[in-house]
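Colleague: No letters, just coordinates:
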């Protein structure tokens, strides 16, 4: 029997496939092959050290000497794998300077091969799809595929089918673009638009900030190619996010925004409507319906963004998921998110990692995102070597084993080829893919900067460098595709349109708001504070309330549940059908269920929200022996979305990754795309939301003023002083209240289940949307006095202020205003002291502040000579400062609170009790030394 039969039985391409499998998963390879590969690796290592090339392999207990010819074949296989794994390090992708040097190189000597092997024919060429070929031919092919204008990283991917797909694509086209003359002319046309637009602005608006795309103009033909091809592949909706670099160029040349409007923004004209403040031109969003060259109607959106460069990425993903859930639930690929990054930002900002980690999670996946990095090789004034520790700015892609293509931005055909490859991968596998568009930045960070201060050598090279359009035009001329005057004619035609629009813009005194996603918001109104204070009908028919209660208080009989789960669900039944004493958890679930019955849908996410941090919600229950998830709210009969083509409404709830910044941004985006969805983010503890402060400052509190964007996101922030220390007491309400102005959001700190029920329902029942911040309780979730009747749920309404239900106005000498959980501490102390001369009044809505009702209450208690503001938070925190800003009368209130502190609460439970006790005592005895 031939002792080499196990080698001869397979084709060389099969050897290579097995070898790749061995390198990634050694134990998955049949033992004989594993022994062979181990011997081969040892042999390669030995030969590279100048030692004997004799290789002996254990095959079923016998020593096997590998023939030199077979060993050489595998050395060529190893060389091929070297190019596949490390070829990207040796590409010609940098248009303006030499690349860094890496070792070992791809020299054949590093693979045990010699000059004399160059003319030998190897079967290993079959792996590349070129058949048996000489080593010289194999190397030429590998250089074209892996080391030209495109470098690709993909060998770390762990799914063989994805690797094989990528390799087959590379084998077919050698990673080289192959466009016909008309396609090349179209690429040149888009490049000309990009270059001419920037030149025009540079001439007409000298020194004005525009964050030009010069040096990265090939982004425009790249985006154009993605949109055109994706539409042919069935994509209906595009959602894009990008920071300011090249944004104006993208708005006009991809999204079709009129340059007349852009020129008006440059001229600093005011907006024709005074209901919002507007924003700088390179932050604005846009929505358009575009018809592709092949006649496909598509919806394209570029989201507005603040200067926090990567914040918009999370919002884009949320918008995309909102659109997918609403319209394309059966095929997420029909909505395509595209995020354009800067090189310094993608490497430096943690939000990118949070977004990337969402990519395959059930609650946040969007069927794959195309990430394009406009790589300037500098961040503001910081060199890339000072901006990251990783080799590439895109190395975050490896977190999710996403392929990365590094492309020379001066080679527009390579750029277009790369993005089409990326699109194909996304549509095939539903996964993220990254394009590193390596170019430069012609001017400083903005057009007023002097970049030579900090990068003199680089900018000397850039100053002598031709733009990508002129480089490409010369190439097409040499190919006989265009004639000498072609580019000049394109430029003159385009600039003529720009001049006409500039003249038109200067004939108008005002400019209009840039519309964004207006199609989703038809029928919704912009309202002021007066409308926000109007009472809203949130009543529910008792029959509907009962149907919902039945659904959430019955477990499936054919499944096994933990005893505690059974008890929780039984308790719900008892609350509603026997004791008529409903707690906070029931208030939430009944609010969600009744909204589902009325044709809305509900999404909630956050850390541990399915059960609830304090185990009060149990919106998802698990079958004990299988961990199957049961959502009782989705068992409600007759809950149908009339706005979603008759499909069943559902309650979606997801435990999030351990992120605040990214998840709040995602849910904000989701709410932006889904005004008929009650979208909720809950913090594990209220002050954990400070991890999302950028989203709160830039979007939640300011977006309606900046971008005329409504949003109904609800944030639930557990808040209350129970002695759990500095990070588990305060939702930092003072920060939200400081952001409140005019009519930008609701802030509430409610104390009864019924008020919470109506507050959540109000969020959907109005014909406008405002963010809602709710400081929710912890200890009150099971407090025996924090209950409401089902009649209060069915027939009540949200009450911004709750007067004291037991106080007699004639007897009251001390009128105490408070908010939230502290009310129940005060109530308990009042009962202990038997003080019927003290009235406790709760302010349930902190913004808009119900000042009219507060004044009415003050006039009601005419005999009260002591008016108190009581809060458990330190004086510099909580709602006291907000009260002073919005109500003149508050200046005369006696304040009972903790002292001024830097930390929200004491870490020691003993110290906590002392401070809390002092505040309580000061409320009931104004002669007691005030704790301040």
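Modeller: Thanks, I have the structure now. The structure displayed is predicted, hence computed values, not measured ones.

Colleague: drop to CA atoms for contacts and neighbour counts, all remaining ones
Modeller: Will do.

Colleague: Identify the residues contacting residue 116.
Modeller: Residue 116 is in contact with no residue at all, counting by CA atoms under 8 Å, 6 or more residues apart in numbering.

Colleague: try 10 Å this time
Modeller: Applying CA atoms under 10 Å, 6 or more residues apart in numbering to residue 116 gives the contacts residue 135.

Colleague: How much space separates it from residue 108?
Modeller: Using CA to CA, to the nearest Å, one gets 11 Å for the distance from residue 116 to residue 108.

Colleague: same thing with residue 924?
Modeller: 88 Å.

Colleague: Tell me which of these two has more neighbours.
Modeller: Under the criterion of other CA atoms under 10 Å, the comparison of residue 924 against residue 108 puts residue 924 first, with 20 against 17.

Colleague: I'd say that one and residue 838 touch.
Modeller: Yes. Residue 924 is in contact with residue 838 according to CA atoms under 10 Å; the separation is 7.9 Å.

Colleague: Now the common contact residues for residue 116 and residue 108.
Modeller: Residues touching both residue 116 and residue 108 (CA under 10 Å, 6+ apart): residue 135.

Colleague: returning to that earlier point: residues that sit against both of residue 924 and residue 838, list them.
Modeller: 814, 816, 830.

Colleague: Highest neighbour count among the residues you listed?
Modeller: In terms of neighbour count, residue 816 stands highest of those at 25 neighbours, by other CA under 10 Å.

Colleague: Helix, strand or coil: sort out that residue for me.
Modeller: Assigned state for residue 816: strand (three-state reduction, DSSP: H, G, I helix; E, B strand; the rest coil).

Colleague: Confirm for me that it is in contact with residue 866.
Modeller: Yes. With contact defined as CA under 10 Å, residue 816 counts as touching residue 866 (8.2 Å).

Colleague: Now for those two: what residues contact both?
Modeller: With contacts taken as CA under 10 Å, 6+ apart, the residues that reach both residue 816 and residue 866 are 838, 893, 894, 923.

Colleague: got another, please set it beside the one above:
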């Protein structure tokens, strides 16, 4: 680096006194590994002048530590670095310690099959640090190496480092920037050299877990040969691991645990951890099932819940229902846990624990994993950290070459983005597995962060039991065929050390098999389940048109309106926001008609005033993408915030609105999980633009539209999707209404297109007040938010009735009508204005505000006025192959009078949702309105 550049760096504000700790930490990291710091800092450090007489610089923190130790014991003779006169090997020893902390995992004994090809790590060799066996008897200061001693002979230290970092546990944590967290982990690992002592009782618990895991798979394989079960064999340690985790969770104060996992080993976990009766599982294998109203799902997707007894009390466990869309259940689990924490009033994240189980290919390959990690420390989605377990069987279906599977050394490297500690562990060493499980939970509870356990194992069979793995992994499966099962390896170890006899080991296996034969629960910790969730009973057995009362007096609306239109005088709002709030004050008194934002806000106000909790998340939801909501008022003087909806009354329900991270899939899945765990709250997700919902299509397809049918899971999640054609191009016009209608059947969800403020008010209140919990998909407007015709009165809101259809509002004689135009959404106002302009009093316009479930009763009532009409039109803004035309026209055909004809007015079919040119858009819009309102003259 040139001298001038060096001078510029030294004079930089980055190097002022306030940043000394940061720069010093960077420099110490540079001394450990020059490649670990940014290139610009590396160049600076390389140009620093050398200290006279010293070839290698010494860390300041270590010098301080050594002086402190010398002060405590002045007469002890220890080799330390003292400027240029000390032994430079002391520095090398400290560098050796850090080398093992950074890279020891690369030499760890992790692969039970021994087929990993690991590159030589020279940093871990004595010679790399100018040390040798000749130095083994010399005492060196061990710095921060947490062995409870200040000095150790090099030989003993070297062995301790290898045992700690290169045994059955490979710990990755030096990427963490927090010194406190790193020191905590070092204390837990180094103090016992990653080999803790387990009591006989603890060893028995581990052996029982392995016996159960192995016993169930063998039993199912013999009883149902060839049937798919996606066995856990090879990863058997997962069962004792989960049981260890739940036991420790109970002792740590956790009351609930939610588990999410895909199909691999799921049946084993259901029976051997959650305590599902084996007889129920056997019935499912035999094709028997309980009579339900739904379609059901395959056995390895089903969920379960139970109570697990620990020394610290019962832990309620829930295994989330999960489709075969790998990794998507992870944010669902987080949402469920957040709902439980909110219900328990626990801000610390201690009382409920999320546990997610991943596959090695999936955690590296599925994008929702990154999205979920990104949620973990945010205000809206944090739940105190998750325990993330990877069942790393080293193969994804038929793909096992690392160069085909991922671009990172480990499948878990994605977790480094949130500085999660990662423990790689050999699954054939179940005591090491139990050890890292304990550390993982304790770290999570201490620091409220995610922790990852990479359970390195293998898959004894193919992807499923009917698959032939030798076709694609011949060498791997030659090894597997000869490899003893984990239970046998551990049992032999316990017998050899004298902990148990061979007869005792055999008796455990016999007892377990006898339990399976009886068909009763085989998990001794399982208790009679108690209630841990909100009461869903009142929401069961109702259809969408169940009666409800949502009226609110005008006086009450005015009272609430005054509150939601006010903020403290000391709070200086931005000028446009202040104007919106000034207008809302006039709306609250009835001096001005209500716009969309005020009606929506009043819906929330009436609900929280009655004690209902509300949760709204989405990109820019606090303000609203289109500047209409302003639920959060930002002080222009000090950036503080004020939320009127949090200041309604002392006993009000909670109102939480969050600007979400910039993703759809994980966020929507999180909110689904939240809504399925909390039926009494109004839970909403808002897309920035409706088009962006397609990034979360898996959630709509696999959970929202079909969860009740497949699993009997009710969900009242509301999705607000801005939709409307204003010439903004293909990506900001359509919420893909047609896709949601295509998913509709069996009254599985509601699809609404409200066109007035009173309608959105009533719709939101209906979703909460009505004793029904099904997803609500809303095509919300953009231009209607401030449309002069799209207004409502307090009296209209007071009625609290959502009109599924709205008949003609102008004074048009029904017997004079020659054409009826059906429509939904903002196109109604364009039709209305054009018809009024042309004084077409022979055309009636009927709005369909709920497209599904289709309101047949309201349609029949309206049609009574138009039995003489033969000309009916469906008008829409969307292209003909999109929108509601194809999915809903049969409802209209069935409802119109016999002999009448239904025709289409709208854009022609198109591969793209909308055109990209405003001029073309305007021509198309004018044409479809004209088409809907033009009656061809006969003769």
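Modeller: All right, it came through fine. Since we're looking at a predicted model, the values are computed, not measured.

Colleague: Now the TM-score, please.
Modeller: Counting by TM-score structural alignment, normalised by the length of structure 1, the TM-score of this superposition works out to 0.90. Behind it: 875 aligned residues with a CA RMSD of 2.7 Å.

Colleague: My read is that residue 87 of structure 2 contacts residue 81, right?
Modeller: Yes. Residue 87 of structure 2 is within contact range of residue 81, at 5.8 Å (criterion: CA under 10 Å).

Colleague: the more surrounded of these two?
Modeller: Neighbour comparison, residue 87 of structure 2 and residue 81: the larger count goes to residue 81, with 19 against 13 (by other CA under 10 Å).

Colleague: Straight-line length of stretch 799-819 of structure 1, end to end?
Modeller: Separation of the first and last residues of stretch 799-819 of structure 1 by CA to CA is 13 Å.

Colleague: Could you do stretch 766-774 of structure 1 as well?
Modeller: Using CA to CA, the gap from the first to the last residue of stretch 766-774 of structure 1 comes to 18 Å.

Colleague: ditto for stretch 452-469 of structure 2
Modeller: OK, stretch 452-469 of structure 2 end separation, CA to CA: 28 Å.

Colleague: Give me the range in structure 1 that that stretch lines up against.
Modeller: Alignment of stretch 452-469 of structure 2 against structure 1: residues 434-451, by TM-score structural alignment.

Colleague: same check, this time on stretch 787-794 of structure 2
Modeller: Stretch 787-794 of structure 2 falls opposite residues 783-790 of structure 1 when the two are matched by TM-score structural alignment.

Colleague: neighbours around the equivalent of residue 478 of structure 2 over in structure 1, how many?
Modeller: The equivalent of residue 478 of structure 2 in structure 1 is residue 460 (alignment by TM-score structural alignment). The local packing count at residue 460 of structure 1 equals 12, with neighbours defined by other CA under 10 Å.

Colleague: repeat for residue 428 of structure 1
Modeller: Look at residue 428 of structure 1: counted by other CA under 10 Å, it has 14 neighbours.

Colleague: can you tell me which residues contact it?
Modeller: Each residue near residue 428 of structure 1 by CA under 10 Å, 6+ apart is listed here: 162, 165, 333, 367, 368, 422.

Colleague: thinking the fourth one is in contact with residue 425, fair?
Modeller: No. Counting by CA under 10 Å, residue 425 is not a contact partner of residue 367 of structure 1; they are 11.2 Å apart.

Colleague: Need the overlap of contacts for these two.
Modeller: 431, 432.

Colleague: Read off where stretch 368-378 of structure 1 ends up in structure 2.
Modeller: So stretch 368-378 of structure 1 is aligned with residues 385-395, judged by TM-score structural alignment.

Colleague: Span of the matching stretch from start to end?
Modeller: Stretch 385-395 of structure 2 has an end-to-end distance of 28 Å (CA to CA).

Colleague: Ok, stretch 579-587 of structure 1 next?
Modeller: The stretch stretch 579-587 of structure 1 measures 15 Å between its terminal residues, going by CA to CA.

Colleague: how about it: buried residues?
Modeller: Residues of stretch 579-587 of structure 1 classed as buried under the neighbour-count rule (16 or more other CA atoms under 10 Å) are 581, 582, 583, 584, 585, 586, 587.

Colleague: After the helix or strand containing residue 458 of structure 1, which helix or strand is next? Please name it.
Modeller: Taking DSSP states H and E as the criterion, the element that holds residue 458 of structure 1 is helix 456-463. Note on helix 456-463 of structure 1: by DSSP H and E, the next helix or strand toward the C-terminus is helix 468-478.

Colleague: List the buried residues for that next one?
Modeller: 468, 469, 470, 472, 473, 476.

Colleague: ok, how many other residues are close to the equivalent of residue 245 of structure 1 over in structure 2?
Modeller: In structure 2, the residue paired with residue 245 of structure 1 according to TM-score structural alignment is residue 264. Counted with other CA under 10 Å, the neighbours of residue 264 of structure 2 add up to 22.

Colleague: Can I take it that residue 264 of structure 2 is in a helix?
Modeller: No. Under three-state DSSP, residue 264 of structure 2 falls outside any helix and is assigned coil.

Colleague: does the alignment partner in structure 2 of residue 603 of structure 1 count as helix, strand or coil?
Modeller: In structure 2, the residue paired with residue 603 of structure 1 according to TM-score structural alignment is residue 615. When the structure is reduced to helix, strand and coil (three-state DSSP), residue 615 of structure 2 reads as strand.
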